[in-house]
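Undergrad: Structure for the following, please:
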Amino acid sequence: MDRRSFLKKAAVGGVGAAGAATLAAPAVAQSMPKINWRMTSSFPKSLDTIYGAAETMAKYVEAMTDGNFKIQVFAAGEIVGGLQAADAAAAGTVEACHTASYYYWGKDPTWALATAVPFSLNYRQMNAWYYYGNGIDLTNEFFNAQGLQAYPCGNTGAQMGGWYRKEINSLADVKGLKMRIGGFGGKVMEAIGAVPQQIAGGDIYPALEKGTLDACEWVGPYDDEKLGFYKVAPYYYYPGFWEGGPTLSSMFNLDAWNKLPDGYKAVLKTACEAANGNMMASYDWKNPPALKRLVAKGTKLRPFSVEILSAAYDASQSIYSDISAKNASFKKIRDSQVAFMRDSFLWTQLSEYNYDTFMMQMDNAGKI
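TA: Presented below is the predicted three-dimensional model:
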C-alpha cells in the first residue's frame, strides 16, 4: 500500500470515528438526564446518624451521576410531618422519602415487617434476608400496591429498651404505663398492659418532661443522648426486643421510579445499599463512648426481667398468628423471615455467639 492510499483510508476512518462519537453523544445525554428530586425524611437534622443516612445516599447518587441526578433531603416538618413521609412520597408531593416503614403499620401490619417487629431478625439477618432471601422483591410486591418502590437504607442494629421515669421490675409495673413506642412494638406492649403512644422523634422529650409520657424508646446511646432523655427519665432498659435489626427505607414514588433510566435505577439501588452499611458502622463506632457518657451522667442501666420478656414474646407470637390468619401479605413476608431466622440461629449460635461471648469474658477480665 502506497503512502497516498494509506492516508486516504485513514482519513475516511477518522471521519467515521468522529461521526460515531458525534452520534453517540445524544445517547449518553439521554441516559444521564438532569433530574432533581425532593426527599422528605421522618427525622430531624439533629440526628446525624438517621437523618444523615438519606444525605449520604443522596451524595452517592450525585457523585455517581456526575451531578446530573440530585436529591435534596428535607428534615421532618420542612415539607410534611415525620409520620407523613411515606404518604407524601406515594401521593407524589415529593419523589422520595426516608423513613421507618413500621410507622405506618396502622394502615396494614405488613408495613411493619420491612423495618422490624418484636423478637425477629437482627441487623445481619435482615440484610441477608433482604439481599439474598428475596426480601426486597417480597416487600416491594406490597409497597408497589401502595404506589412506592423501596430499598433498605440504614439500620441501627439492636436497640435499647428505652427510658423510664421509674423502675420496671415486673408486669405489674407495665400496667397503665404511657410509653412512646414506634411501630408494631406498641401493639405488643399494649398486650402486656402498657398504653402505647406514637410520637415523632422531635416531640418525645417535651412529652416526657411534662409527664404526658412515663417512658419512651428511641434508638440507642448516641441518639438518645442527643435527645436528652436521661435528664428526665433516669432508668435505661435493655434489650429493645421490639427492634432487633430495624431497617430504614428509601421509598420512591412508583411513577417517578418507573420513569427513571435503568442506569439511574441501578445507581439508586447501589447508593441505598452503601448508605445502609455506612449507617450501621456509624452507630457501632458512636454508641460505646455515648453509653459511657450516659452512665457518667447518672443513667441507671437495667435489664428487662425474664417475666416481662417472656410475656411480651408470647403476646407477639399470638398477635402474629392472628394477623397471618387474616392477612395474606403479612403471612407471606412473615413466613419467609421466620424460616430464615430458624436456619440463621443454627449457624450463629455456633459462630458469632460463642466467639463474641468468649471475647466479652476476656474484656470483662481486663485482658483486652
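
Undergrad: C-alpha only now, for contacts and for neighbours.
TA: OK.

Undergrad: Give me the residues contacting the strand or helix carrying Gln361.
TA: Using DSSP states H and E, Gln361 falls within helix 352-364. For helix 352-364, the surrounding residues in contact (CA atoms under 8 Å, 6 or more residues apart in numbering) are Ile368.

Undergrad: for stretch 207-227, same thing?
TA: 46-47, 49, 156, 159-165, 177-182, 201, 204-205, 229-230, 232-233, 283, 286-288, 290-291, 294.

Undergrad: next one: stretch 280-300
TA: Outside of stretch 280-300, the residues within contact range by CA under 8 Å, 6+ apart are 49, 154-157, 220-222, 225, 230, 234-236, 301.

Undergrad: so how far is it off the chain centroid?
TA: Its chain's C-alpha centre and that of stretch 280-300 lie 20 Å apart, by CA atoms, centre = their mean, to the nearest Å.

Undergrad: Now the terminal residues of stretch 218-232, how far apart.
TA: In stretch 218-232, first residue to last residue: 14 Å (CA to CA, to the nearest Å).

Undergrad: in it, what counts as buried?
TA: Counting neighbours by 16 or more other CA atoms under 10 Å, one finds that the buried residues in stretch 218-232 are 218-225, 227, 229-232.

Undergrad: how about these in TSV, adding distance to Ala53?
TA: Shown next, in TSV, are these (distance: CA to CA, whole Å):
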residue	distance to Ala53
Trp218	17
Val219	15
Gly220	16
Pro221	18
Tyr222	15
Asp223	14
Asp224	17
Glu225	19
Leu227	18
Phe229	23
Tyr230	25
Lys231	27
Val232	28
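
Undergrad: Now, those that are in strands?
TA: Secondary structure from DSSP state E places none of the buried residues of stretch 218-232 in strands.

Undergrad: Now go through the residues you listed and say which are in helices.
TA: 221-225, 227 (DSSP state H).

Undergrad: of these, closest to Ala90?
TA: Taking CA to CA as the measure, Ala90 sits nearest to Asp223 out of those, at 28.4 Å.

Undergrad: For the comparison step, fold the sequence that follows:
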Amino acid sequence: MERRSFLRNTGLAGVLAAGAAPAVVHAQANVRWRLASSFPKSLDSLYGGAETLAKKVADMTGGKFQISVHAAGELVPALGIVDALQNNTIEAGHTVAYYYFGKDDAWALGAGIPFGLNSRQMTAWMYDGNGLKLMREFYSNYNIINFPGGNTGAQMAGWFRKEIKSVNDLKGLKFRIGGFAGRVMERLGVVPQNLPAGEVYQALEKGTIDAAEFVGPYDDLRLGLYKVAPNYYYPGWWEGGPQVDFYISQKAYDSLSSEYKAVLEAAAALVHSEIQAKYDARNPEALKQLVAQKVKLVSFPKSVMDQGFKVCQDLYAELSAKNPAWKKIYGDLEKFRRDLYLWWRFNEAQYDRYMQGVKL
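TA: Take a look at the predicted model:
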C-alpha cells in the first residue's frame, strides 16, 4: 500500500498505533514558528497552554516542528497579536478574541459576550454547531485561521474597592475590564480600562482604577489583587464561558503539510480541554485561600444583573441592524443558546441545583 493511501485510510491515530510515525516524520521538512501569548508567565494555566501546544507538536513530529513560545511583551504587546500575525512578525498567537473588538465588534463572538454561552455550550457551538465555521469565515478577512485553545469557565466579576448595591454605584467607576464587555459597562455608567494582566495590580494599588476583573480565584490569587481591593464580586455575567484561541497566520498554516496540520489541530484540542480542566480543579482551593485572607465574597444584586441583561439585548439588536458579520454569527449563536437552555433547564441545571443543596 502506498504511504499516502495508508495515511488517508488510517488517520493519525492509526499511523501512530501502527508504528509508522517515524517514517512519516522523516518525510517532513523542519518547521520553526514563533508564538506570542497575550499572557504573562505568572498565569501558568493560560500561558502554559501555549507551552503544552509547542511540546505536543514537537513530540508528535519527532522534533521537526518546533514552536517557540513568548510571553506578553517579549515579541509583541499583549494585545498586538492580530496585527503581528497580519504583518508576518509571528506565525501564531494565543489570545482572546474580544481583545480585538475595536477592529470589528464581531470579534467578541469568538470568545464570549455578556450573557452568552457557558464553557460547555461554547465548546458545543464551536465543534458541533456552526461556531468554528462562522468564526473562521470571519477571520479569513484578516488572513487568520483559529483553533479553540482553552476556556476558563465562568469568571468572577472582580475586585472592587467599594460595594456595589445598585446600578448607581457603577456610575463613574474606573473598571479594568477586558475587551467587548467594556461596551456594555459603558452603558451602565462605567469607565472601562482595557489593561493587560501585568499592569492590573499596580493600577488598582495606586488608585488609577477603582475595580478590576481578570479571570477567577486561581489567577486572581497569583496576581495578588486581594491585597488592594477587599470586595470580590460574582458572577462575571459578561464572561460566562470565554474561549481562548490559537490564531495562526493563514500563510504559515497553508505552508504546512497535511500531516503537520493534523498534528497542530490535535495538539490545540488537547490544550482546549486541559485549560478548562485546570481551572475547574484549581479554582476551589484558590477560593479557600482567598477567603482565609479575609476576602469578602459578594454577589451582584439582581437589579444590577437585570439592567445589564437589558442593556446587552439593546446593544445586540443595534449591532445586528448595522453589522452584517455580527448579525450572521450572533443570530446563529442566539438560536443555539435558546435550544441549549431548553435542555439545560430540564436536566443539567436541575441536577446541579440538587447536588449543590445536599451535604457532601
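
Undergrad: Once they're superposed, tell me the TM-score.
TA: With the length set by TM-score structural alignment, normalised by the length of structure 2, the two chains reach a TM-score of 0.92; 341 aligned residues with a CA RMSD of 1.5 Å.

Undergrad: For the ones in helices among the buried residues of stretch 218-232 of structure 1, give me CSV that also has distance to Leu268 of structure 1.
TA: Shown next, in CSV, are those (distance: CA to CA, whole Å):
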residue, distance to Leu268 of structure 1
Pro221, 30
Tyr222, 28
Asp223, 27
Asp224, 30
Glu225, 32
Leu227, 31
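
Undergrad: Of these, which is the nearest to Ser329 of structure 1?
TA: Closest to Ser329 of structure 1, out of all of those and judged by CA to CA, is Asp223, at 32.9 Å.

Undergrad: how close does the closest one sit to Met39 of structure 1?
TA: 22 Å.

Undergrad: got it, and Tyr264 of structure 1?
TA: 16 Å.

Undergrad: Which of the two has more residues huddled nearby?
TA: Ranked by neighbour count (other CA atoms under 10 Å), Tyr264 of structure 1 and Met39 place Met39 first, with 26 against 21.

Undergrad: how about the more buried one, what's its partner in structure 2?
TA: Aligned by TM-score structural alignment, Met39 of structure 1 pairs with Leu35 of structure 2.

Undergrad: my hunch is that that match is in a helix, does that hold up?
TA: No: judged by DSSP: H, G, I helix; E, B strand; the rest coil, Leu35 of structure 2 forms no part of a helix; its state is strand.

Undergrad: rewinding a little: quick one: which of the contacts of stretch 207-227 of structure 1 sit in helices?
TA: 204-205, 283, 286-288, 290-291, 294.

Undergrad: can you give me the strands in the stretch 1-150 of structure 2?
TA: 31-37, 65-70, 92-95, 144-151 (DSSP state E, counting those that start in this stretch).

Undergrad: Pipe those strands into a markdown table and attach distance to Leu12 of structure 2 per row.
TA: Formatted as a markdown table, the strands of the stretch 1-150 of structure 2 follow (distance: least, CA to CA, whole Å):
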| stretch | distance to Leu12 of structure 2 |
| --- | --- |
| strand 31-37 | 19 |
| strand 65-70 | 16 |
| strand 92-95 | 23 |
| strand 144-151 | 18 |
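
Undergrad: Of those strands, which stretch is the most buried?
TA: Mean neighbour count, computed with mean count of other CA atoms under 10 Å, is highest for strand 92-95 among the strands of the stretch 1-150 of structure 2, reaching a mean of 28.

Undergrad: What residues in structure 1 pair up with that strand?
TA: Counting by TM-score structural alignment, strand 92-95 of structure 2 corresponds to residues 96-99.

Undergrad: list the buried ones in stretch 54-63 of structure 2?
TA: 54-58, 60-61.

Undergrad: Output those residues in a markdown table; the columns should cover distance to Gly131 of structure 2.
TA: Output for the buried residues of stretch 54-63 of structure 2, formatted as a markdown table (distance: CA to CA, whole Å):
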| residue | distance to Gly131 of structure 2 |
| --- | --- |
| Ala54 | 25 |
| Lys55 | 27 |
| Lys56 | 25 |
| Val57 | 25 |
| Ala58 | 29 |
| Met60 | 28 |
| Thr61 | 29 |
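
Undergrad: Tell me the one of these nearest Gln193 of structure 2?
TA: Of these, the one sitting nearest to Gln193 of structure 2 (CA to CA) turns out to be Ala54, at 32.0 Å.

Undergrad: Quick one: residues contacting the equivalent of the closest one over in structure 1.
TA: Applying TM-score structural alignment, one finds that Ala54 of structure 2 aligns to Ala58 in structure 1. Taking CA under 8 Å, 6+ apart, we find Ala58 of structure 1 in contact with 70-73, 271.

Undergrad: any idea how far the nearest residue to Lys34 of structure 1 once chain neighbours are set aside is from Ile308 of structure 1?
TA: Leaving aside its sequence neighbours, Lys34 of structure 1 sits nearest to Asn68 (CA to CA, 6 or more residues apart in numbering; 4.6 Å). Asn68 of structure 1 sits 52 Å away from Ile308 of structure 1, going by CA to CA.

Undergrad: do Ala207 of structure 1 as well
TA: In terms of CA to CA, Ala207 of structure 1 sits 25 Å off from Ile308 of structure 1.

Undergrad: more neighbours, the two?
TA: A count of neighbours by other CA under 10 Å puts Ile308 above the other of Ala207 of structure 1 and Ile308, at 18 against 15.

Undergrad: ok, back up a step: quick one: contacts for the match of Met39 of structure 1?
TA: Leu35 of structure 2 is in contact with 50, 67-70, 90-94, counting by CA under 8 Å, 6+ apart.

Undergrad: now, the most widely separated pair of the residues you listed?
TA: It's Ala50 and Ile90 that sit farthest apart of those, by CA to CA, at 14.0 Å.

Undergrad: the more surrounded of those two?
TA: Ala50 (30 against 21).

Undergrad: And Phe304 of structure 1, how far from Thr247 of structure 1?
TA: 23 Å.

Undergrad: Looking at those two, which has the bigger crowd around it?
TA: For Phe304 of structure 1 versus Thr247, neighbours defined as other CA under 10 Å are more numerous around Thr247 (27 against 18).

Undergrad: tell me the contacts of that one?
TA: 100, 114-116, 123, 126, 152-156.

Undergrad: try 6 Å this time
TA: 115, 154-155 (CA atoms under 6 Å, 6 or more residues apart in numbering).

Undergrad: returning to that earlier point: so which of the strands of the stretch 1-150 of structure 2 is nearest Asp314 of structure 2?
TA: strand 144-151 (26.7 Å).

Undergrad: how about the nearest residue to the counterpart of Gln193 of structure 2 in structure 1, chain neighbours excluded?
TA: Under the alignment (TM-score structural alignment), Gln193 of structure 2 pairs with Gln197 in structure 1. Once flanking residues are discounted, Gln197 of structure 1 sits nearest to Arg180: 4.5 Å by CA to CA, 6+ apart.
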